[in-house]
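In: For reference, the sequence and a predicted model appear below.
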Amino acid sequence: MIPYKTIIKIDRTSKQPVYIQLTNQFIDLIKERTLPPQAKLPGSRTLSDLIGLHRKTVVACYEELEMQGWVISVPKKGTFVHKDIPILQQQEWPEKLLGKKDDKTGFAFEQNPILCRNFPQHYADDYMYVNDGVPDERLTPIKDLSIIYRKIANKKSTFDYMNYGTTYGNPELRETLAGYLNETRGLNITKDNILITRGSQMGMFLTAQLLIKNQDYIIVGETNYSSVNTTFEFPGAKLLKVKVDKHGLDTHAIEKLCKKYAVKAVYTTSHHHHPTTVTLCAERRMHLLNLAKAHHFAILEDDYDYDFHYNHAPILPLASHDTCGNVIYVGSICKTVAPVFRVGYLIAPKPFVNECANLRRFIDRQGDAILELTFSSFIKDGSLDRHIKKVVKIYKERRDFFCKLLKEELSDYLSFEIPKGGMALWVTLNKNYSWETVTDIAKQQKLIISEWKRYDMTNANHNAIRVGFARYDETEAKEFVKRFKKTMQDY
């Protein structure tokens, strides 16, 4: 006789219903063979008396067990453990490991070294970080967005967007973006040329999956956005790298490569090259477009921070000059407003957009329709333009202040050019110093320099990294430079 009175434990303070607690304990007894196949369970009245539960609770437990297939109920005979339940083959755990999660898997899968990255770990709040050039989330117009979101959510018509929708993204946002991008970036598109994504990275991933077959050639800068290199290499691309100088990608080097290889695509951050911040000059822009037409390759243009320009009007993207359907243009609202809002876009000829929408169905069925409607309204009522105007003024002031501090306090250790736009500097450390050593010493000053190696994937030894300034106000900038200076003095 199984001592149900002592082995059944019910937690009256738990949020889990009592009959479910009882069901789960019976399942454990069956799995561990305390209750073997075809064993008879106590009658509901008997068990309720033994463990002090209402008979209806026991009946509900037995019904749940039967529904899940653990037991069968035979009229006028009772309830029995199912005869065909196999023994669960379990690993014997050393006592010292009991309660710990196993680090091993019981199945085979591919671990791709291409995906391995040392992402920054979390430190206490009093640490500061050398970031890649990120916006200040404290400037997010959260109140304005909340008002719009609530207004949309309270409309009866909003229920139409609560079910599955199109993989292309909300039609209203696509229509709004087509007009907005035509006006601000000189494009000539309709909503049929737009796929809404969850940020520009999703657009680049979809592009890579559709463009690249194993061993296809893709041209990137010798210094380049490391995440996109990974995005291309994952489906098997072979990267061909060209130099980047003060005028941007060397398009004459691209032309030479096109004569030697069947190039599938060229990746560029034409407005502010990532990571060096230089702008692709007009001559090279036109040259690259002509090469794409002549050699039939795609240009993947990542316009990640088009809105942030300080010394002149923004330069129109390559996509605005494309008349042959060679440019795939990706961007997002994430950097402009706040990274948490995963709203981006991919713009391309309609057949390619259609195929991206087909593939997106199996990755991320659809976006957040209510959020997309919110941003449609945010753009249409002029709120986005007002926000951009506000933060550009703030970031320009922060750039100027940050650069002034660096020159005054750290010119003996590093050099940089003042960027015309964006949210980061391209900082070159004097050859007497190495970022590897600086990184170790900086931790003692509670200053974290993470992933510095990703800025020199080709081992060119340029000794430079990106240092973001937009995230820091004047007080924080002073503290940042103070810690950096102390690091260099302790070198």
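Out: Yep, that arrived.
In: Please count neighbours and contacts with C-alpha atoms only from this point.
Out: Noted.
In: tell me the contacts of Asn224?
Out: His273, His274, Pro275, Tyr455 (CA atoms under 8 Å, 6 or more residues apart in numbering).
In: dropping in the other structure now:
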Amino acid sequence: MSSPVDLPFLSFIQLDRNASSPVYIQAAQQIINAIQRGHLLIGSRLPGTRSLSDVLQVHRKTVTAIYAELEAQGWVEVCPNKGTFVINPEEGGLAVKTSDMPVSLAKYPEKTGYFFSKSNILDSPFEYSHCSYGFNDGVPDIRLMQMHNLSRIYSATMKRKSNRKKLGMYNQEGSEYFKAQLSTYLNLSRGLHITQENVLITRSTEMSLYIISQLLITTGDLVLVGELSFFSANMVFQKSGARIQIIPIDDQGIQVDYIRDNFEPGSIRLIYITPHHHYPTTVTLSAQRRIALLQLASEYGFVIIEDDHDYDFQYEQSAVMPLASADTQGMVIYIGAFGKSLAPGFRTGFVVAPYNLMCEMRKYLGIIDRQGDIIMEQALGEMIEEGDINRHLKKSLKVYRERRDLFCELLVDLLPEVVSFKKPTGGLALWTEWNVPFSLLKFANSCIQDDLFIPKTLLYQNAKVTAMRLGFGHLNDSEMEQSVAILKSRHDKMRC
């Protein structure tokens, strides 16, 4: 029950001793009004007569008269040896039980009293299920995360006095130490040539895209994306007012020649690509097209947003360097997420761009994320410097490579001549094309009956393609075997 000491009676009881109405009636009416408005909750215990008389500066007998009036009208109930409690006059009876929580008669408005614009663009496409098995678009397995090591580093970072001081400061610029470590890491792993002045730390890839869009896109600007592309990025661009047009994709990535053949110089504001493993098809943009795209960007004057969403997950020895590593004209904005092999709470987004653009982007970041996450960034920086990131990634890559191989074997063994795919050179998902078209939505819904969840965001179906992007990284061997067995079982039933 609420303590009477916590009830701010003077905030809703104002007595006028010059009024014609008696003081006890004034107080009783104002207490009733407070109950109706939710300032006093049903089940609240009112102060004793002596305490309330001190608060209201009235005689104790006046308070006795107030409570008598409230009880007569059915708003309070006096319980011997317990106190006076607020009740609901419509229900009556003893309102107080030791397990009851005070409730309010007042209701919060269900709708606003004013107009505001609604966005269909930002309707969340994400779904959730309680099925025992499920696919996603390719996320790591948090069971592989070295929780003990991560917690040790984070705890040690929290305990340092030098870091505690930073907790009391706004830090929209991000940890300079982490940016220095991250820039070195990106230079070594991606072949970039940057300093910490070229790095912006964000919460996620979506936040990075939002800031870029706010800065670069105006209503009506033309943005090019792949014929099949990342839905979250498209949502951000559309919400910023961009006109989105698609570029055809083949087994070498986006068709760069299509841009030259169908658009004029100066007509394109930017192009969004995931060249390392195109989302969702996982194909890699060829070296020839990378060079051609960089040349075309300089000639046409459009920005390239390069999203290397799964660069860390490479299973071949010869890694393809990002376009940003060969950009000499300042046309590429490179974005990604650091720590993808870790749990979501240990990841952070980043943007790499020329210094003049970075200065403007930090202004936007200061509006939406002024406080930053200095302790997490400090911990991640130490993980880079001490080599923990490389060691963890090396161990997890071995597991993910084995899972990729097993997933491909299961599809070949259980769904021969049904599904076509190419074994990806990296990433945590497989692009599977179903050879005979059928309703993927109905198929996904039927799989739920066998405890397998396939989100709609993984389904790609039109006149040209019937395909799914199936993530395997989060599944161990037995989970993978069971999931593919359900796919086979449900497909066989649909054919019958």
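Out: On my side now, so go ahead. Everything numeric in this text was worked out from a predicted model, so none of it was measured.
In: among the contacts of Asn224 of the first structure, which are in strands?
Out: Using DSSP state E, no member of the contacts of Asn224 of the first structure falls within strands.
In: for those, which one is nearest Leu35 of the first structure?
Out: Using CA to CA, Tyr455 comes nearest to Leu35 of the first structure of those, at 61.1 Å.
In: on that earlier part again, and the contacts of Asn224 of the first structure as TSV, adding distance to Val130 of the first structure and neighbour count?
Out: Rendered in TSV, the data for those read as follows (distance: CA to CA, whole Å; neighbours: other CA atoms under 10 Å):
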residue	distance to Val130 of the first structure	neighbour count
His273	19	26
His274	16	25
Pro275	14	24
Tyr455	13	23
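In: what sits up against stretch 305-322 of the second structure?
Out: Contacts of stretch 305-322 of the second structure (CA under 8 Å, 6+ apart): 190-191, 270-277, 323-324, 332-337, 340-341, 393, 397, 401, 425-428.
In: I'd like to know which of these are buried.
Out: Buried residues within these, defined by neighbour count using 16 or more other CA atoms under 10 Å: 190-191, 270-277, 323-324, 332-337, 340-341, 393, 397, 401, 425-428.
In: and these, which of them are in strands?
Out: Those of these lying in strands (DSSP E): Leu270, Ile271, Tyr272, Ile273, Val332, Ile333, Tyr334, Ile335, Gly336, Ala337.
In: Translate the last one into the numbering of the first structure.
Out: Structural alignment places Ala337 of the second structure opposite Ser332 in the first structure (criterion: TM-score structural alignment).
In: Report the contact partners of the spatially closest residue to its match that is not a sequence neighbour.
Out: Among residues not flanking Ser332 of the first structure along the chain, Gly344 sits closest, at 3.7 Å (CA to CA, 6 or more residues apart in numbering). By CA under 8 Å, 6+ apart, the contact list for Gly344 of the first structure reads Ile196, Thr197, Arg198, Gly199, Ser200, Gly203, Val330, Gly331, Ser332, Ile333, Cys334.
In: Gly344 of the first structure matches what in the second structure?
Out: Per TM-score structural alignment, the equivalent position to Gly344 of the first structure in the second structure is Gly349.
In: Just say helix, strand or coil for its match.
Out: Secondary structure of Gly349 of the second structure, reduced to three states by DSSP: H, G, I helix; E, B strand; the rest coil: strand.
In: if you go through the stretch 101-250 of the first structure in chain order, where are the helices?
Out: Secondary structure of the stretch 101-250 of the first structure (DSSP state H, counting those that start in this stretch): helices at 142-153, 171-185, 200-211, 226-233.
In: Which helix runs longest in the second structure?
Out: Taking DSSP state H as the criterion, the second structure has its longest helix at helix 388-414.
In: Could you tell me where the helix or strand just after that helix falls in the first structure?
Out: Downstream of helix 388-414 of the second structure, the first helix or strand assigned by DSSP states H and E is strand 419-420. Here strand 419-420 of the second structure aligns to the first structure at residues 414-415, judged by TM-score structural alignment.
In: Tell me which residues are up against the matching stretch.
Out: Val427, Thr428, Leu429, Asn430.
In: Out of those residues, which sit inside strands?
Out: Going by DSSP E, the strands hold Val427, Thr428, Leu429 from those.
In: contacting residues around the spatially most central residue of the first structure?
Out: Relative to the mean C-alpha position of the first structure, the nearest C-alpha, by CA atoms, centre = their mean, is the one of Gln201, at 6.9 Å. Remark: with contacts taken as CA under 8 Å, 6+ apart, Gln201 of the first structure is in contact with Val228.
In: Same question for Ala442 of the first structure.
Out: Ala442 of the first structure touches Ile448, Ile449, Arg483, Phe484, Thr487, counting by CA under 8 Å, 6+ apart.
In: what do you get if the cut-off is 7 Å, keeping everything else the same?
Out: Ile448, Phe484, Thr487 (CA atoms under 7 Å, 6 or more residues apart in numbering).
In: So what's the residue count around the last one?
Out: A total of 21 residues lie near Thr487 of the first structure under the criterion other CA atoms under 10 Å.
In: For the residue lying closest to it once chain neighbours are set aside, give its distance to Ser450 of the first structure.
Out: With sequence-adjacent residues excluded and distances taken as CA to CA, 6+ apart, Thr487 of the first structure is closest to Ala442, at 5.2 Å. Taking CA to CA, to the nearest Å as the measure, Ala442 of the first structure falls 11 Å from Ser450 of the first structure.
In: helices or strands up against the helix or strand hosting Arg490 of the second structure?
Out: For Arg490 of the second structure, the enclosing helix or strand under DSSP H and E is helix 477-495. Packing partners of helix 477-495 of the second structure (3 or more CA pairs under 7 Å, 6 or more residues apart in numbering; DSSP states H and E): helix 388-414.
In: Packing partners of the helix it packs on?
Out: Right, helix 388-414 of the second structure is packed against helix 477-495 by 3+ CA pairs under 7 Å, 6+ apart.
In: Which position in the first structure pairs with Asp450 of the second structure?
Out: Asp450 of the second structure maps onto Gln445 in the first structure, by TM-score structural alignment.
In: Help me confirm that its match comes into contact with Arg483.
Out: Yes - counting by CA atoms under 7 Å, Gln445 of the first structure does reach Arg483; the two are 5.8 Å apart.
In: what about the alignment partner in the first structure of Leu224 of the second structure, how many residues close to it?
Out: Residue correspondence, TM-score structural alignment: Leu224 of the second structure in this structure matches Ile219 in the first structure. For Ile219 of the first structure, the neighbour count with other CA under 10 Å is 22.
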